[in-house]
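Novice: pasting the structure only:
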């Protein structure tokens, strides 16, 4: 039988999941997503990616500002949904909302819980230098990402992964899990497994974290750069101007933190050195270090802030 499903999601990460659930033949009776926000240089009100895709598919969309309002939960309860599928929705659901569908709310989370509970699991996994991460579908509970695990898929974090590429891979991997989870609901075969191990928290990325601290080891900074690429982007000051660093490689060289060690953007760190290979000066497009240096002279021995 086809299930009556409420889908909750907002960014690009959630779209493949919605598409897969539609393709699996279940009934999407309503899509919840964040309200339109002002974006771009013109600060125009822009619908979320999920909102745009849902409308393209002819699905009814709701954009409540908050699920803390009783009227919003009343409307959810009136839908008599079998289950809610939640993917990066961006709102905390109170217990009454979690209990509204017959089988509750299932959430797709981009880490191997209990590691990296919270808002930025993909970024934090790369920034911490983790070798592996994954996606899991869990039964949502009142706490922050504390629910029982229903399905899990792991993947290695590649040396070239950025937050963007890893997020895209996890999004696709996670989307393919939904037909299995929903099929298990139909058969009454979902098997919840409590989370085990020490919990870590993927706190929201703060702007203050983006500035590179050259006193840190080069390996840490290389992970930091990839975890913040492309947004908000790690950065440093070069010749008094802000420059985003999209990619860098670690080299076994020594110099003072922030010291320019050669004529190809090798920078000293607390341990070893970091060669900046892909950068973006303020107001310009992303470019290679070689292209950047054609228009910028940076003497060996210069200190970067």
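Specialist: Yep, that arrived. This one's a predicted model, so the numbers in the text were calculated from it and none came from an experiment.

Novice: from now on I want contacts and neighbour counts done on CA atoms only, so please keep to that.
Specialist: Noted.

Novice: and stretch 187-203, end to end?
Specialist: 37 Å (C-alpha to C-alpha, to the nearest Å).

Novice: from the chain's centroid, how far away is it?
Specialist: How far stretch 187-203 lies from its chain's middle: 19 Å, per C-alpha atoms, centre = their mean, to the nearest Å.

Novice: residues of that stretch that come out buried?
Specialist: 190, 195, 201, 202 (16 or more other C-alpha atoms under 10 Å).

Novice: now do stretch 167-181
Specialist: For stretch 167-181, a neighbour-count test (16+ other C-alpha under 10 Å) marks 167, 169, 170, 171, 172, 173, 174, 175, 177, 178, 179, 181 as buried.

Novice: below is structure B, check it against A:
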């Protein structure tokens, strides 16, 4: 059928549904929810059988839902209503929640329930992580059930069957959660309570607090281990004790938490220039204040309860060992500092006696490439600029990719537990083998960021998989790829596992088999010979120089498109129109000339 996705933004859930619906053979187009008149125009142009709204912040106009079936995806159980569904659920500590697909009506979130799907709430998950994983997977199931009830030409659904027939409205209306409900009482709140409050506001809006007299919002919190906390046992609750990478160590009544990211808050929604204050690593925002705090570095190989951005483990017996490198960078963004840490970790990993190395990235994102927030922040640093910060960052991530490409004495496997975008995709493609699970979405292109050319050796890594022509086509189309689509066109080698947990177990099993395979030595000889042949044909240094020459024009040239696009992205400036590569109904040839599916 013809389906119009109406959404506030083209977020991870919308992208997952976009790929899935296209795989199922539906004709899918996207319209961003900008204004009622724009939505009405989109419906008139596309003439959809059904409008699906995965992520909205306001009502669909009656002029649309009264004439066309409009289904809204709500991250709550049947009957739950309001804009803070996940926030309230997490603050209550519910063990189970759900996703509901309901029909748009005059009252928001109050229409007829077409389908819903429950899920178990993962302990210690942040709101944004829960949304990207459990909520998204439940939404996929619920949307599938709802579409099965669609009757062409009718506004009402077909009768439900089984458990879906009992969509009892166990939820209730919840207003937008105020900061007063999130406030941390450092003199009373235990570590689990502090973590739950910050987790429930992760992504947006954060938890309002004060550090060194500066109001700010807290994000990205992790429990501190007993070993870290023990030397500070005499400290007071609320005291900032130490630092590690991006994070500050803050005392609680019964332990301590690491606070990874903060956003200064001056009490205004925006500055005079229309920008808000950026969310950045806590140690960057308070660089002066933390300068004299101890840096509590953690080894790459460490206990489970010790938090850091990178972690390395080994599995298997001698001579058939698998190394496993996690790099859990917040939202998948990799700053210059983080790229250098990854590069150094990869250099150290070379010294380990393993036959296979797994690059596992993070659980929510493998990587999204260079850190656009960090780059934007450089604009306000004396003697620095966004162009210079971009140049340093792209060279740092290239250094990390080079370590993977030149690691020829073992098999490298990129295991994508979460989504990957732009340079993060091509960092993965530097590995010999690239796997993902079925829920992963890739965006293997750069052009959406102001026609950015990109680097990370993509001009070498992508054509060796797809060929030159197919590589250029993929880079130009600017659309997300579901993992199954990526396998079909050769970007990925395989896709397996329903979720991250099942995927991890299967990746390890496959890699242990690979490490013990009798033909491993021959496989490594072939890999090394291919790398030597490729280097003779055209060196990696030449690929890098050519890419950097092109991308330098994006950073320093007369065309400001990259800088404008980055600025709009980091400050979440609302779209004035839907990009044409998404709004297929706004192509020059009117969609109404296409026969409507029967």
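Specialist: Thanks, I have it. The structure displayed is predicted, hence computed values, not measured ones.

Novice: circling back: okay, and which of the buried residues of stretch 187-203 of structure 1 map to strands?
Specialist: 201, 202 (DSSP state E).

Novice: the buried residues of stretch 167-181 of structure 1 into TSV, with extra columns for secondary structure?
Specialist: Listed next are those as TSV, based on DSSP: H, G, I helix; E, B strand; the rest coil:
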residue	secondary structure
167	helix
169	helix
170	helix
171	helix
172	helix
173	helix
174	helix
175	helix
177	coil
178	helix
179	helix
181	helix
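
Novice: closest one to residue 214 of structure 1 out of the residues you listed, please.
Specialist: Set against residue 214 of structure 1, the nearest of those by C-alpha to C-alpha is residue 167 (27.0 Å).

Novice: who touches that closest one in this structure?
Specialist: The contact partners of residue 167 of structure 1, taken as C-alpha atoms under 8 Å, 6 or more residues apart in numbering, are 13, 110, 122.

Novice: sorry, back to before: quick one: which of the buried residues of stretch 187-203 of structure 1 is nearest residue 158 of structure 1?
Specialist: For those, the residue nearest residue 158 of structure 1 by C-alpha to C-alpha is residue 202; the value is 19.6 Å.

Novice: who touches the closest one in this structure?
Specialist: 116, 117, 118, 119, 120, 121, 124.

Novice: by neighbour count, which of the contacts of residue 167 of structure 1 wins?
Specialist: The most crowded member of the contacts of residue 167 of structure 1, judged by other C-alpha atoms under 10 Å, is residue 110 (31 neighbours).

Novice: that one maps to what in structure 2?
Specialist: The alignment partner of residue 110 of structure 1 in structure 2, by TM-score structural alignment, is residue 75.

Novice: all helices of the stretch 51-200 of structure 1, in order?
Specialist: Using DSSP state H, counting those that start in this stretch, the helices found in the stretch 51-200 of structure 1 span residues 70-78, 95-98, 121-127, 163-175, 178-187.

Novice: give me the most central residue, structure 1.
Specialist: residue 122 (4.9 Å; C-alpha atoms, centre = their mean).

Novice: burial of residue 234 of structure 2, as a residue count?
Specialist: Other residues close to residue 234 of structure 2 by other C-alpha under 10 Å number 8.

Novice: same thing with residue 314 of structure 2?
Specialist: 17.

Novice: translate it into the numbering of structure 1.
Specialist: Using TM-score structural alignment, residue 314 of structure 2 pairs with nothing in structure 1.

Novice: which residue packs closest to residue 314 of structure 2, ignoring adjacent ones?
Specialist: Nearest residue to residue 314 of structure 2 in three dimensions, chain neighbours excluded: residue 323, at 4.5 Å (C-alpha to C-alpha, 6 or more residues apart in numbering).

Novice: number of residues surrounding that neighbour?
Specialist: When neighbours are counted by other C-alpha under 10 Å, residue 323 of structure 2 comes out with 22.

Novice: for it, helix, strand, or coil?
Specialist: Look at residue 323 of structure 2: counting by three-state DSSP, its state is strand.

Novice: just checking, it touches residue 360?
Specialist: No - in this structure, residue 323 of structure 2 is not within contact of residue 360 by C-alpha atoms under 8 Å, at 10.2 Å.
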